[in-house]
Structure formats: C-alpha cells, structure tokens
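Novice: Need coordinates for the following:
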Amino acid sequence: MHAIARRRAVILIGSGVSANAATDAGIHPPTWGYFLENAHSKLNKSVSHIRDAIKRYNYLEACEYLKQEYAAGWPDLVRESFLTPNYKAAEIHHAIFDLDCRIVASLNFDKIYEGYALSASEGTIIVKNYYDDDVRQVVAGSDRYVIKPHGSIDTISKMIFTLEDYGRARVKYSTFYEILTALLHTHTFLCIGCGLSDPDMQLIFEDYKYKLSESPHFITLPSPVSEPQCGLIQKTRGLNVLKYSLKDQHKELTESLKELVAAVALKRDEIADLRSW
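Specialist: Modelled structure (predicted):
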C-alpha cells in the first residue's frame, strides 16, 4: 500500500482482468487459453501438436501452430475475439484506475483498460507499446502511462502472440525489456489477473529474483494455492502471493481492490499532511 500511495508501484494486469469485462449481451473476452482452444476447435479438425501444446500450457507454441493453420485468416480471428465484440470495462478496471498509479502495464492485446483510462482521465493517459521509440519516457517522465509489453490489437503485425514474435521482440526491442528491469528495481509490482505461464512473467521475474535474491513484488492468485506453491513462487519469481476466493466470479478480488483504493487515499492524505513525499 505504501508504494502505491507514493506512486512507486506498477500495476501489471493480465487476461484475468479483461475477463471481467462484457458486451451488452453479457459475452466476456476470452482468456489466452480459451482463445487458443476455441481457435483449435474452429479448425474442424484435431491437430495433435496444437492440442498437446495447449495441454502443456505452452501457449506461444500453440499460437505459432494456429497462426500457420489459419494463414491469411488469422488477423480476422484475432479481431473477432478481442476487438469486434466491443467489451465494456468492469468494476475491477475502475478500481485499478482509481488506485491512480503512474504506470499500469497491460499484458492484454485488447484495449479495454486503456480505453476506460483514456475516457476517465479525459485523454491525459499516455499509451506506449513495447516498440515505441520514446518508450523510455515511462521511466523518466512524470505523466500517467499505460504500457503494452505485448502490443495491441490496433497493430496485429506487432502483437507478441507466438514463439517467433516473442523471440524477435526480445532481441529487436531489448531496450524495452531493460526499461521493465529498471522498473522492477525501483518500483513494487502488483500483478493482477496474470498467469504464471506467461513468458514475461517467467523470464522477467525469475531474472530479477536470481540476480538480487529479493521478493518485493506481489501477485493475486485465486484459491486454492498451497503454502508450498506460494513458497516456490516466492523463491523462483520473487512474487508474494495474495490469495482470494473464486466465489461469485472472483468478486473478492474486485472488492479487495476497492478497499485498497480507500486505504491508499487515506495514506496519501496522511503523507500530504506530514509533507513526507
């Protein structure tokens, strides 16, 4: 809470946050795993190497195979899943915005969070993708940012969605990953709705943990998560697990974030009164 109150925190959001959004008809965005399973089923044939990759949670590999299968039809499939339905932001998006952190990093291709943030901030939020030349402003600047480590649905050709995409990005845009590392050193990360199988969640946090042997960052995970699992995540990723109940479609997570918003507001008032910025 102290890091958030002093705006020395980065909120990292994954597909679990987007899954709370919905269309007017009540349709929710797919998680990465569901999108791949659905894309596989739409092929109207069972492809063993795709099925096996999904079962192993190797989503980058599965996505690579699916992209090859769909060929020219791939961009349309992606748009139909993440853009065309016109998803509306949910309470959890509002709560994350209300935390008023200077930096929110979204691992999602959709534009649900930044769309809401741009509207709620009257256009004062700045959106930066991993490939932007001036992305270093996120560290050096004083504005509010949404950064997109995997790119956006706006530019499908630059979305990091496959093994090839990921490998190319880490070499060609290595400066961006250096920026993420700098933020890990100087800020506390709160990961919400993020899957531990995401390559960035693995490589970035594992690299940080093994270099510095510190565990200053946090991740929310739905119960049940055993204590040995929590210990292993902390030991290998430097992430402290904040558990919550799955009941009522993850309602406890949203309510907890609302409570955090109130607590942070009080802490900021206290900091202002004491002039201890």
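
Novice: okay, CA-based contacts and neighbour counts for the rest of this
Specialist: Will do.

Novice: tell me, how many neighbours does Gly231 end up with?
Specialist: 15 (other Cα atoms under 10 Å).

Novice: I'd like the distance between it and Leu99.
Specialist: 28 Å (Cα to Cα, to the nearest Å).

Novice: What of Trp32?
Specialist: Counting by Cα to Cα, the gap between Trp32 and Leu99 amounts to 26 Å.

Novice: Please, which helix or strand holds Ile96?
Specialist: helix 91-98 (DSSP states H and E).

Novice: to compare against the first, here's another:
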Amino acid sequence: MEEIEQLAAKMDRDTVLFIGSGASSPAGLPSWWELVDWLKDYTNSLGGDINAANEYLKTSQLINATSTLTSQLNKIGKSLADFFNEEPKCEIFTSATPKEIHQLIAQLPTSSIITPNYDLLLEKTFDETGKPMEMVYKGDKDRINSILRNAIKDYIYKYHGCITKPDDIIFDFNQYNTLIHTPNIDKECLRALIQTKTIVFIGAGLEDPDFNHIRDYLNEIATPKNMELWAFMRDCEPIKEHYKEAFGINLISYAGQGNDHSDLLTKLKDLILRLNDENGKVLDALEIASPSGIEQKKIEGLLRNALLQANDEVMPLDEAIIGFIAFFDTVEKNICFRYFHDRKGHQVGEISNRVEYLIQNKLIKATENYLMPMNCGFSQEAAEQMEEEILDYLMEQENE
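Specialist: Next up, the predicted model:
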C-alpha cells in the first residue's frame, strides 16, 4: 500500500495523533446524533420544551439542536454538566473499556495525542501499557504552553473537555463558536500544531466539525501543501485527489459500513508493521510469496514494540515470561519460577528481577501468589511464540 508506506516514512516521535469520536464507537460510546438524542430525552424528562430541537434535527443541525436544549435546561435550573452527571446513559463515558483500535494507537511511535472525545478510553489504554500520559485539558495555559515549547511529548490534550470535568465540556453552539471564532489558547495551540507537526487523523469523519475547521483553516493560509496532514477516512477514494490539491490533506480510504471498522484496523496494522520493518521489505516479500499469510504478520511486532516502549532493548527472558503467563492466562508464581529455573537455566534472582520489572511496567499483572497477562495484543503474540515449547514441557510433565 503506497499511502501507508508514505505515511510510515513521515511518522516519528514528533507526530501528533488526532483521535476522533469514531475511535470510541467500538467501545459503545454514542455518536453525536445519539448523544443529542440522550440530551433531548433528559431535557424532556425534566419538562423542558424540545420542539425547537426536533425541528433542527430534521435538517441535521446538531449544534443548534444542542444549543436550544441547553437553553431549556438553563431555564429550569439545570446545565449540560448536570446532564453528564445525572443521565444514567452517560455513565458509559467513564465505564467503557478500550478496544483493539486503542491498543493499535498505543503501538504507534508517538504519544502526542489531541482529541475532542470526553471519554477515558485513551487514558485507560496507556495506563494498561505502562505508559501513563500527561493530561492536558481545555484552557490549561501552563500545560498547553508546554506542548507548544515541546516541553512535554507524552500527552493527551482534551480540548473539548473531559467527563471528569463536565463543567468544561464543549457541546453546544455558543461553546463551540467561542472556541473557533474568539482568541483563546486552545485555538492557537491547534493552529500551531497544524503548521509545525505531522498530524494523523484517526476516527474523524468528513463531516466532523473539528476536521472541517482544520480543513477550512488550511484553505485560508498560503501554503497548506507544505504541511503534513494525513487522515484515515471511510470510503473517500473519489475525493482524495481534491483534498490533496485543495487542502494538502492526504486521505487514506478504508471500507466499511455502520460500526464495521475492520478495514481501518487492517490499515493500522499495516502501518505498525511498516514502522517496525525497515523499508517494508518483509511485508513486500510476504505479499508476493503468500498473500493469505499477511494477516498474521500484521499483528506481529506488538510485543516487541511494547517492550521497547518500556525499555531501550528487548530482553528474550521478558518475552518468554510474558508468553508463559499469557499461555496459561493465570499461573502460580512458583510454577513460573520453576519453569525458567529448572528448564531454562535462569537464576532465581534474575527471574525475580524480570518479573518485578514487567509488573512495574504494566506488561503483566500480579497478586500475592499468581501472575496474569495484560489483556493486550502483545500478550496474545507472546503466548503464540511460546505455545510449542510449553506444550512440549506439559507433555514431559505428564509422562514423568
């Protein structure tokens, strides 16, 4: 895939990921339409007038519908923050668990992320991989200035607010208009990043207002073609050339309908493999020799990348310990230690140090007596690498 190769060549530690709401939908988070419906039902349950909102929704004016509903809430002494705190359905913003797309995002070579999403999926993902991020919220001048000075690189910048700070969430027309059209540090930060960084959009749609704002901004300035903006977009093949010429945005089209994002996941796996594979030679050879085998190859490299994120080198013993634990799902500590001491010849102190290292870096989990794998793609890969060796070991144990 030529576009994936080109993007892999551009991505590095300084790349910024823009993660849109589409990345949250596999975890059960609502679309913008669904969230407005929730707000409408909440307003109606409190006796607010929803007639104007219904009229706006007939013509897909979601921001205006949200604004009139917010106005109705204010008239009865309520607010958007009350909606997010009191509406039972909004509990999903805190309870949702990361999915495969989030694990793939965490495998990319950058940890600089901006997102309009209110949920906690990205925070949970990076915590699970042992790489907690600096959280930057809307209006946080000190941390936003740190982003602009490159003083922090591992961050999640939630410029529309977060469910943990519902009073600051941007959802209606007045709030959004203020962000876009009045001087503020959030807008200036976004514009500076657009002009100075490689930006990759994942989970944003062509009708996403944030994506369109960036697109329109690029149309205003003189040299959009000198910038590096890439966007994974569903079924955008017919307009790719126009977007490149008019806005300097490189669109990567993926197929799918509704909640089917499998082709997007496939392309992200391609990208990860390209990033891990010098010049893409392994992938090219595999595509020629065995097209049917490429899907398995795409998931490989997650283990190596996870270990490299925790340390500067990959320790074979670390890979083996993760694989041994993941194979059994849950294993007693003494069984794990006995395997690597008696069968593999490692010293007990060495095994203990590596297990403790893996626990501290959240590559495995532990209780007092048991070891457990993280629920991530790299655990599956490690288990598959150890499978044959462990099966031989179990056969030997059975025959003794």
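
Novice: what does the helix holding Ile96 of the first structure correspond to over in the second structure?
Specialist: Alignment of helix 91-98 of the first structure against the second structure: residues 100-107, by TM-score structural alignment.

Novice: Now do the buried residues in that stretch.
Specialist: Going by neighbour count (16 or more other Cα atoms under 10 Å), the buried part of stretch 100-107 of the second structure is Ile101, His102, Gln103, Leu104, Ile105, Ala106, Gln107.

Novice: And that stretch, how far out from the chain middle?
Specialist: 5 Å (Cα atoms, centre = their mean, to the nearest Å).

Novice: Stretch 263-275 of the first structure too?
Specialist: On Cα atoms, centre = their mean, the centre of stretch 263-275 of the first structure falls 28 Å from that of its chain.

Novice: So which residues of the stretch 1-150 of the first structure form helices?
Specialist: 2-5, 15-18, 32-42, 48-55, 59-70, 74-82, 91-98, 112-120, 137-140 (DSSP state H, counting those that start in this stretch).

Novice: Average offset of the second one relative to the second structure?
Specialist: The reference is to helix 15-18 of the first structure. When the second structure is superposed, helix 15-18 of the first structure averages 0.6 Å from its matched positions, counting by mean Cα distance after the TM-score superposition for the first structure.

Novice: Provide the aligned range in the second structure for that helix.
Specialist: So helix 15-18 of the first structure sits over residues 21-24 in the second structure, by TM-score structural alignment.

Novice: How far off centre is the matching stretch?
Specialist: 8 Å.

Novice: Please point out which parts of it sit buried.
Specialist: Neighbour-count burial for stretch 21-24 of the second structure [16+ other Cα under 10 Å]: Ser21, Gly22, Ala23, Ser24.

Novice: burial of the counterpart of Gln137 of the first structure in the second structure, as a residue count?
Specialist: The equivalent of Gln137 of the first structure in the second structure is Ser146 (alignment by TM-score structural alignment). Residues lying near Ser146 of the second structure (other Cα under 10 Å) number 13.

Novice: Ser146 of the second structure reaches Asp154, doesn't it?
Specialist: No: counting by Cα atoms under 8 Å, Asp154 is not a contact partner of Ser146 of the second structure; they are 11.2 Å apart.

Novice: quick one, which of the helices of the stretch 1-150 of the first structure is nearest to Ser157 of the first structure?
Specialist: helix 74-82 (8.5 Å; Cα to Cα).

Novice: Residue for residue, what is the longest helix the first structure has?
Specialist: Across the first structure, the helix with the greatest residue count (assigned by DSSP state H) is helix 247-274.

Novice: could you say what helices and strands it packs with?
Specialist: helix 2-5, helix 91-98, strand 239-244 (3 or more Cα pairs under 8 Å, 6 or more residues apart in numbering; DSSP states H and E).
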